[in-house]
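# sequence and predicted structure are below.
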Amino acid sequence: MSDHASDFVLQAISFDTLEGWKDDDPSGLFEVMRRCRRQISDVKAYRTGSLGLSSEDLLPLLHAAEDFTPSSPSAARAFFERHCRPFLIRRKDGNPGFVTAFYEPDIEVSERPDKVFRFPFYRRPDDLIDLDDANRPAELDNSYAFGRLHDGHIAAYPDRRAIDQGFLEGRGLEIAWAKSKVDVFFVHVQGAARLRYSDGRIGRITYAAKAGHPFSAVGKLLIDRGEIARADISMQTIRAWLARNPEHVDEVLWHNRSYIFFREAMVADPEAGPIAAAKVPLLAGRSLAVDRMIHTFGFPFFIRSESLTHLDDGRPFRRLMLALDTGSAIVGPARGDIFTGSGDMAGERAGTVRNDADFAILIPRGAAGRFA
């Protein structure tokens, strides 16, 4: 168990007291669950978070879902009621959970740089190594999962500013070039993108690794400076401020020292979501990024936010979701990032999500006894 375990408790509840449960239709999750089962059984189990729930704990639920096709929303809910017990995640500080949202941008790119397309997406460099307790230098915080191995010495990898100023130039790591440094930055925040080339080809990039530095929110920086009111902060208002203040773009973006490297991903089905950390395609509206230091991929979470209404046509957000991704800014036991889909409309939906929310994790009955 990590130190996170002391920050929250799990409170056993019933499905009858799970507000909004009886109105949800989780039928779309079963195909994703089958993909998770194949990933765990045929490729690699997911890393166990500090909560202590493992892929082995999850497999009985996934095996049961393998041959189950719900005939109705109520049949889908009944499946989870048979196989799981819900637990409310209560933070010990008394604060509610919190959700934001992310999406897969569509970005116009070129496979060669020119005067218009000047800002690259980089592959993972060969001098970037994974860090753990065995090889992490004492001067680096435990949060550093990556570092640079150079001449036999391990140190922090150069940050966003150093890379923007040319640290990786000439190494052949560029996947493609975009028109806008701001567009590249927000793809880093989202962790994936669809790339549209001038000849009509569509590519896809997804997260491969990061430089290792902590994520620092540029929105918080602009709030603290009095540039944008806290109540107005969103991806849209941040982009608008940067467009009005081009002379400050570098300074603001470099505040976030974290830097993301990508890998090219197949586009077998352009309608499917990107393949993220759980190695299965994300399902719009049903996929959740969580703190992987605490939670284990593949587990179902019921998220309820009374104030989040624009994703469900004015109704409060109350949905069963699967934990399939993670992110540098997603920290804490009741912190989630909702995947809204791909393209500009998905970005509009995602950009304004900043809402308090209740988190309930559904634990397969075979493991639930450890937490009751």
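Noted; the coordinates are in hand.
# from here on, contacts and neighbour counts on C-alpha atoms
Noted.
# show the contacting residues for residue 163.
Under the criterion of Cα atoms under 8 Å, 6 or more residues apart in numbering, residue 163 has no neighbours.
# that one and residue 170, how far apart?
Note on residue 163: its distance to residue 170, by Cα to Cα, to the nearest Å, is 12 Å.
# equivalent analysis for residue 98, please.
42 Å.
# who's more crowded, the two?
Set residue 98 next to residue 170 and count neighbours by other Cα atoms under 10 Å: residue 98 wins out with 21 against 8.
# doesn't residue 357 make contact with that one?
Yes. At 5.1 Å, residue 98 and residue 357 qualify as touching, with contact defined as Cα atoms under 8 Å.
# what segments of the stretch 251-372 of the chain are helices?
Assignment of helices within the stretch 251-372 of the chain using DSSP state H, counting those that start in this stretch yields the ranges 344-351, 365-368.
# just name the most buried of the ones you listed.
Comparing these by mean neighbour count (mean count of other Cα atoms under 10 Å), helix 344-351 ranks first with a mean of 18.
# which elements pack onto it?
In terms of contacts (3 or more Cα pairs under 8 Å, 6 or more residues apart in numbering; DSSP states H and E), helix 344-351 is packed against strand 97-104, helix 235-244, strand 335-342.
# can you put those in JSON lines and add distance to residue 124?
Converted to JSON lines, those look like this (distance: least, Cα to Cα, whole Å):
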{"stretch": "strand 97-104", "distance to residue 124": "20"}
{"stretch": "helix 235-244", "distance to residue 124": "26"}
{"stretch": "strand 335-342", "distance to residue 124": "24"}
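# residue 71: which of these is closest?
Comparing the helices and strands packed on helix 344-351 by their distance to residue 71 (Cα to Cα), the top pick is strand 335-342, with 25.4 Å.
# run through who's touching the closest one.
Residues contacting strand 335-342 (Cα under 8 Å, 6+ apart): 97-106, 273, 282-291, 330, 346-347, 349-350.
# tell me the buried residues in stretch 323-341?
For stretch 323-341, the buried set under the neighbour-count rule, 16 or more other Cα atoms under 10 Å, comprises 323-341.
# off-centre distance for that stretch?
Chain-centre distance of stretch 323-341: 5 Å, with Cα atoms, centre = their mean, to the nearest Å.
# end-to-end on that stretch?
Start and end residues of stretch 323-341 are separated by 15 Å (Cα to Cα).
# residues contacting the nearest residue to residue 51 once chain neighbours are set aside?
Of all residues not flanking residue 51 in the chain, residue 294 sits nearest, at 5.4 Å (Cα to Cα, 6 or more residues apart in numbering). With contact set as Cα under 8 Å, 6+ apart, residue 294 has these partners: 2, 4, 5, 49, 50, 51, 332, 333.
# second structure follows, compare the two:
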Amino acid sequence: MASGAAPCSAAAYRLDAVSFADLPGFGQDRLDEALKNFAKTCGRPLNGGPSVEGFDGAAEAEACRAARRGDGAANPKNFFERHFRPWRIVANASGDAFFTGYYQPEIAGSLTRTTAYPVPVYGLPPDLVVLPPGKRSGALTGLIAARRAPSGALTPFPDRGAIEDGALEHAPRVRKLVYLRDNVDLFLAQVQGSARVRLSDGRVLVLTFAGKNGQPYTALARVLVQKGVATPAEMTMDRLIQWIRANGLERGQPGDELLRLNRSFVFFNAHIETGAQAQPRGGSGAPLTPLRSVAVDKRVWPYGLPFFIDSTLPWRNAEPEPFRRLVMSQDTGAAIVGAARADIYFGLGREAGARAAEIRHHGQFFILLPIRSRVGDGQ
């Protein structure tokens, strides 16, 4: 368009053309780190993902080949400027984006059910199927997955409350991967999309996202804010977890009732960690990189494209400071909804979790779309 705005198929946002000079701190970022992260995931950004108007698949493939053969190693800034064009994501009147943080928690568990560890973590049920848009009607309206009967008929998959009440307890071919202390630890693993489960013998079982029951997701922190428990700025994940436990997890108690409001339920894959401690893999299949990987709404953005964040966050300590970084879309999350929304991956364990929990900040969000490099340009 002559105005420099790119129309998008999703009416909820538009892309405004900008220059690299409009990305504050772009030249001061460690773009060598960003380039390595791009090379891990590129080559499959539209793998089952949405269509982004203006996306040039041939240009992306060219940039990917160049990155993987090391063309940008000497001058990563020049690499991104040659192969991409930045656009500001505008999804509301103010043009602001909203950023949160996530991490991979470590929790205690057992491979066998005990009185200390009674809550099962389930593998992906074999009768769970993803619903194509044309099938989301009638009893399946608003659902993104369903249960397929042997006859082929589709019915809603049990929600969180039904599963906690035993709906899958004796379901055929549904695996119980590990057992946790309570439904709060399970909820924490589900919200983060992965977890490290420390077993009594010292080994670590790594849980990674496998799928979900297709029922709608409810942000429980928002529910508590609406109830006046805390302000939006005060309602961190730690505050939410503390409230749930303090208000009881027995059937009918307020903590349990709050958990059941979120009907969405996540299933996992599992493997015993061997060798050095490793970062989890995101929905893209690529290992996540702390402060370089983000989860986005996969209905809007494909995996593997660079985004630039300009915000002020308490990302290194409690004091907010500029966060101006080139990141890659490598993961997704049920709570990450909309074009101007990203969840920044902070890493493993308690310290990463403490930092991630504090991130609920606004800023500017840019996407870098690939372009054909000009013949004769130097590296």
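Received the coordinates, thanks. No experiment lies behind these values; they were computed from the predicted model shown.
# need the TM-score from the superposition.
TM-score of the superposed chains, computed with TM-score structural alignment, normalised by the length of structure 1, equals 0.89; 359 aligned residues with a Cα RMSD of 2.4 Å.
# now do the residue nearest to residue 51 of structure 1 against residue 340 of structure 1, distance only.
Relative to residue 340 of structure 1, residue 294 of structure 1 is positioned 23 Å away (Cα to Cα).
# got it, and residue 120 of structure 1?
Where residue 340 of structure 1 is concerned, residue 120 of structure 1 sits at a distance of 25 Å (Cα to Cα).
# cool, and residue 287 of structure 1?
Taking Cα to Cα, one finds residue 287 of structure 1 at 8 Å from residue 340 of structure 1.
# and for residue 156 of structure 1?
Distance from residue 156 of structure 1 to residue 340 of structure 1, by Cα to Cα: 33 Å.
# what does residue 63 of structure 1 give?
27 Å.
# equivalent analysis for residue 111 of structure 1, please.
Here residue 111 of structure 1 is placed at a distance of 28 Å from residue 340 of structure 1 (Cα to Cα).
# now residue 17 of structure 1
27 Å.
# burial of the corresponding residue of structure 2 for residue 259 of structure 1, as a residue count?
Under the alignment (TM-score structural alignment), residue 259 of structure 1 pairs with residue 265 in structure 2. By the criterion of other Cα under 10 Å, residue 265 of structure 2 has 26 neighbours.
# check contacts around residue 265 of structure 2.
Applying Cα under 8 Å, 6+ apart to residue 265 of structure 2 gives the contacts 159, 160, 190, 212, 213, 214, 215.
# quick revisit: distance to residue 82 of structure 1 and secondary structure added to the contacts of residue 294 of structure 1, as a markdown table?
As requested, these are arranged in a markdown table below (distance: Cα to Cα, whole Å; DSSP: H, G, I helix; E, B strand; the rest coil):
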| residue | distance to residue 82 of structure 1 | secondary structure |
| --- | --- | --- |
| 2 | 31 | coil |
| 4 | 30 | helix |
| 5 | 28 | helix |
| 49 | 25 | coil |
| 50 | 26 | coil |
| 51 | 23 | coil |
| 332 | 29 | coil |
| 333 | 25 | coil |
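# tell me, how many residues neighbour residue 317 of structure 2?
Neighbourhood size, residue 317 of structure 2 [other Cα under 10 Å]: 11.
# nearest spatial neighbour of it, skipping sequence neighbours?
For residue 317 of structure 2, the spatially nearest residue (Cα to Cα, 6+ apart) is residue 355, at 7.1 Å.
# roughly how far apart are the one you found and residue 347 of structure 2?
Taking Cα to Cα, one finds residue 355 of structure 2 at 10 Å from residue 347 of structure 2.
# residue in structure 1 paired with residue 335 of structure 2?
That one, residue 335 of structure 2, aligns with residue 329 by TM-score structural alignment.
# I'd say its match and residue 215 touch.
Yes. Using Cα under 8 Å, residue 329 of structure 1 makes contact with residue 215 at a distance of 6.1 Å.
# residue 209 of structure 1 should be in a helix, yeah?
No. Assessed with DSSP: H, G, I helix; E, B strand; the rest coil, residue 209 of structure 1 is strand; it does not lie in a helix.
# can you tell me what part of structure 1 stretch 25-41 of structure 2 aligns to?
Using TM-score structural alignment, stretch 25-41 of structure 2 pairs with 20-36 in structure 1.
# what does that stretch contact?
By Cα under 8 Å, 6+ apart, stretch 20-36 of structure 1 touches 15, 62-63, 65-66, 68-70, 72-74, 76-77, 278-281, 283, 286, 298, 304, 318-322.
# so who does the counterpart of residue 218 of structure 1 in structure 2 touch?
Under the alignment (TM-score structural alignment), residue 218 of structure 1 maps onto residue 220 of structure 2. Neighbouring residues of residue 220 of structure 2 by Cα under 8 Å, 6+ apart: 240, 258, 259, 261, 262.
# any idea what the first one aligns with in structure 1?
Using TM-score structural alignment to pair residues, one finds that residue 240 of structure 2 aligns to residue 238 in structure 1.
# host element of the nearest residue to its match once chain neighbours are set aside?
Nearest residue to residue 238 of structure 1 in three dimensions, chain neighbours excluded: residue 219, at 6.6 Å (Cα to Cα, 6+ apart). Element membership for residue 219 of structure 1, per DSSP states H and E: helix 218-224.
# mean shift of that helix relative to structure 2?
Compared with structure 2 after fitting, helix 218-224 of structure 1 deviates on average by 0.7 Å (mean Cα distance after the TM-score superposition for structure 1).
# buried stuff in that helix?
Within helix 218-224 of structure 1, the residues that count as buried by 16+ other Cα under 10 Å are 219, 221, 222.
# with stretch 304-321 of structure 1 instead?
Across stretch 304-321 of structure 1, burial judged by 16+ other Cα under 10 Å covers 304, 305, 308, 316, 317, 318, 319, 320, 321.
# wait, the first one sits on residue 315?
Looking back up the chat, that one is residue 304 of structure 1. No. Using Cα under 8 Å as the test, residue 304 of structure 1 is too far from residue 315 to be in contact (11.0 Å).
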